[in-house]
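>>> Return a 3D structure for these sequence lines:
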Amino acid sequence: MTLQITVPAAPTDADREAVLAPLRAFNISQAGDPRIRPVAVLLKDDNGVTVGGLWGRIGYDWLFVELLAVPEEARGGGHGRALMAEAERIAREVGCVGIWLDTYEFQARGFYEKLGFTLFGTIGDYPVGHSRFFLQKRF
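Presented below is the predicted three-dimensional model:
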């Protein structure tokens, strides 16, 4: 088989899937089906409009929190803590061993540490002048 390297000007979802397919197959052959499923815990206003919340996915018995957002005017009201508590409840209910996430230096590391998360990795200068932190909470 002859292979060539190309760099598309505008990568597509199909390009991503083409890269992901052999990786997914290999991972499944080594570690089994990750049983990936999305998790959403939403914040809605009085009109039923989603204004924030938590978005993540469960895979290989861990919940990864990809996004957590509380509208600025509602911060400090316990909504972030409530979102994380519901996510933890869901993770425990389906048998996860823990939750992991990442946050930037200018975001919420202290918030997560107050919830029992511990640091397991850091990337300096991401973005330049700041750090990105990776945290986990094992059950």
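>>> CA only for contacts and neighbour counts going forward, please
Fine.
>>> just checking, what's the longest helix in this protein?
helix 13-31 (DSSP state H).
>>> Helix or strand next in line after that one, which one?
strand 37-44 (DSSP states H and E).
>>> In terms of secondary structure, what does the very next helix or strand once past that next one contact?
Counting by DSSP H and E, the next helix or strand C-terminal to strand 37-44 is strand 50-59. In terms of contacts (3 or more Cα pairs under 8 Å, 6 or more residues apart in numbering; DSSP states H and E), strand 50-59 is packed against strand 37-44, strand 62-69, helix 79-93.
>>> Next, the structure of the following sequence, for comparison with the previous one:
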Amino acid sequence: MNIETTSHPKKEDLQIISDGIKSYNQQYLSDDVVFEEDTRFAVFAKDENGKVLGGIRACGYWNYCVLELLWLSEETRRSGVGSQLVEAFEEFAALKGFNYIRTETVSFQARPFYEKLGYTVYGELPDFPKGHTTYCLFKELK
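Just a heads-up that it's a prediction; the model follows:
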């Protein structure tokens, strides 16, 4: 057996890993859950000229939606745009049938913002990135 590390994996090799875990999961989950397609979407805040001033990148699978990235331009911060983006994101996630949201934020980013919106810290990664803490948060959708 050879152990190989690569930063350029072949698409077909990655598919074998995906298919393998799906096969394993079938022992514990129904086929409609095992073979459910990931949902990828974004929410944008744009000015009247179509310039992106902020947004959210997200994906979801099973019953969780993952808020991967949230960014706001300097001129939109502390103006309510972030809350509007998260509200639109949560509404879309709920319409798609997701029950929970999870996300991460770093100590110099937006923990108080998320907590104000009802998110709860469920874990911490100290010194990630070095000198800071990453907080893992979740929220149940109603």
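>>> what's the TM-score for these two chains?
Here the TM-score for the pair of chains, by TM-score structural alignment, normalised by the length of the first structure, is 0.86; 136 aligned residues with a Cα RMSD of 1.9 Å.
>>> Out of the helices and strands packed on strand 50-59 of the first structure, the one nearest residue 121 of the first structure is which?
strand 62-69 (14.8 Å; Cα to Cα).
>>> what span of the second structure lines up against the closest one?
Strand 62-69 of the first structure corresponds to residues 64-71 in the second structure, going by TM-score structural alignment.
>>> mean shift of that stretch relative to the first structure?
Compared with the first structure after fitting, stretch 64-71 of the second structure deviates on average by 0.6 Å (mean Cα distance after the TM-score superposition for the first structure).
>>> Would you mind pulling the contact partners of that stretch?
54-60, 93, 98-104 (Cα atoms under 8 Å, 6 or more residues apart in numbering).
>>> What count of nearby residues applies to residue 111 of the first structure?
Residue 111 of the first structure: 12 surrounding residues under other Cα atoms under 10 Å.
>>> Superposed on the second structure, what's the mean shift for whichever strand or helix holds it?
Using DSSP H and E, residue 111 of the first structure falls within helix 109-114. With mean Cα distance after the TM-score superposition for the first structure, helix 109-114 of the first structure departs from the second structure by a mean of 0.3 Å once superposed.
>>> can you tell me what part of the second structure that helix aligns to?
Counting by TM-score structural alignment, helix 109-114 of the first structure pairs with residues 111-116 of the second structure.
>>> residues near the aligned partner of residue 48 of the first structure in the second structure, how many?
Structural correspondence for residue 48 of the first structure with respect to the second structure (TM-score structural alignment): residue 50. Residue 50 of the second structure is flanked by 9 other residues according to other Cα under 10 Å.
>>> Over to residue 20 of the second structure?
Residue 20 of the second structure, neighbours per other Cα under 10 Å, totals 11.
>>> gap between it and residue 37 of the second structure?
Distance, residue 20 of the second structure to residue 37 of the second structure, by Cα to Cα, to the nearest Å: 16 Å.
>>> ok, now residue 120 of the second structure?
From residue 120 of the second structure to residue 37 of the second structure the distance is 27 Å (Cα to Cα).
>>> So for the two, which sits in the more crowded spot?
Between residue 120 of the second structure and residue 37, counting by other Cα under 10 Å, residue 120 is the more crowded of the two (17 against 11).
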